[in-house]
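Asks: Following is a predicted model, sequence given first.
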Amino acid sequence: MSFFSDFKKFLMKGDIVALATAVVIGAAFKTIIDSVVKDVITPIIGMLTGGLDFTKKFISLDGVNYESLEAAREAKAAVITYGNLIQAIINFIIVGLFIFLFLKYYDKTKKKEEAKPAAPAGPTQEELLMEIRDELRKK
């Protein structure tokens, strides 16, 4: 076998295809979560905290009190943007919640499928052939 045929077999394994599919679905799911966080959750948190935007929170390491994060960055000051960490934690919690709810719903639908009674088994192929044989003998 050649290197390329081995590589092709490797890429076409079910696990690799499933992983690739999961990555693409995960990327799409991330886009949805990012939109929920940015367009729904963050404005609500901002409203509840009086317009507080965590991503604008920072500590200047040079001791100067800058009016904004943009001003500190223009001055090329070293800053710790702890607000971004807070926002990342909020995003993580929201993503975790969405995944939890999705998996809970998925488990519920799986349990319903498992609870359905199995369809009654029909005659096997052998039984059908015996019936046909018996009918042909009668004629």
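Replies: All right, it came through fine.
Asks: okay, CA-based contacts and neighbour counts for the rest of this
Replies: Noted.
Asks: Which is the succeeding secondary structure element to the helix ranked longest in the chain?
Replies: The helix that spans the most residues within the chain, counting by DSSP state H, is helix 82-115. The first helix or strand that comes after helix 82-115 along the chain, using DSSP states H and E, is helix 125-138.
Asks: Structure two is appended below for comparative analysis:
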Amino acid sequence: MSMLGEFKTFAVKGNVMDLAVGVIIGGAFGKIVDSLVQDIIMPVIGKIVGGLDFSNYYFPLHGQSTGLTLAEAKKAGAVLAYGNFLTISLNFLILAFIIFQMIRLMNKLRGETPPAADPENTVLLREIRDSLKK
């Protein structure tokens, strides 16, 4: 089989097509969740903390640049933009929590439950078996 034929066989396999659809839907879903975090949740958190905008917190590395926005300070020289890092980290934690909750909800809707713990008598019998082996 030629390389082109092998590539065609590979490209039209169900797994590759499923992956492509998953990536496209995941990208669109990512934009929805990002908007939820950026436009709805972060403003509320900023309001609770006192109207702070973390993204403009920085340390200038080039000298004094007080009272400037982060973009203006970056134009003036190097800055350590710790506020932007905090904002992105907080966004990640919120995003991960939202996705976790959505997966939990989907599992409940499907009727999937986590496996139950072994009954106490089964655990006890295993311990007896293991001690007898010794």
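Replies: That came through, no problem. The structure displayed is predicted, hence computed values, not measured ones.
Asks: quick revisit: and the longest helix of the first structure, what does it pack onto?
Replies: helix 14-36 (3 or more CA pairs under 8 Å, 6 or more residues apart in numbering; DSSP states H and E).
Asks: Give the next helix or strand downstream of the helix it packs on.
Replies: Once helix 14-36 of the first structure ends, the next helix or strand along the chain (criterion: DSSP H and E) is helix 42-48.
Asks: rewinding a little: could you give the angle of the longest helix of the first structure to helix 14-36?
Replies: Helix 82-115 of the first structure and helix 14-36 meet at an angle of 120 degrees, taking axes from the mean of the first three to the mean of the last three CA atoms, to 10 degrees as the criterion.
Asks: for stretch 19-33 of the second structure, the distance to its chain's centre please.
Replies: 13 Å (CA atoms, centre = their mean, to the nearest Å).
Asks: Give me the mean deviation of that stretch from the first structure.
Replies: For stretch 19-33 of the second structure, the mean deviation from the first structure after alignment is 1.0 Å (mean CA distance after the TM-score superposition for the first structure).
Asks: in that stretch, what's buried?
Replies: Judged by neighbour count (16 or more other CA atoms under 10 Å), stretch 19-33 of the second structure contains these buried residues: V33.
Asks: again, but for stretch 29-47 of the first structure
Replies: Within stretch 29-47 of the first structure, the residues that qualify as buried by neighbour count (16+ other CA under 10 Å) are 33-34, 37, 41-42.
Asks: one step back: now do the buried residues in the longest helix of the first structure.
Replies: 83-84, 87, 91, 94-95.
Asks: burial of A73 of the second structure, as a residue count?
Replies: Applying other CA atoms under 10 Å, we find 23 other residues in the vicinity of A73 of the second structure.
Asks: Return the residue of the first structure aligned against it.
Replies: For A73 of the second structure, the equivalent position in the first structure is taken to be A72, counting by TM-score structural alignment.
Asks: The nearest residue to its match once chain neighbours are set aside: what secondary structure?
Replies: Leaving aside its chain neighbours, A72 of the first structure sits nearest to Y66 (5.7 Å; criterion: CA to CA, 6 or more residues apart in numbering). Here Y66 of the first structure is recorded as coil under DSSP: H, G, I helix; E, B strand; the rest coil.
Asks: do you know how far Y66 of the first structure is from G14 of the first structure?
Replies: 55 Å (CA to CA, to the nearest Å).
Asks: Which of the two has more residues huddled nearby?
Replies: More neighbours surround Y66 than the other of Y66 of the first structure and G14, with 15 against 11 (other CA under 10 Å).
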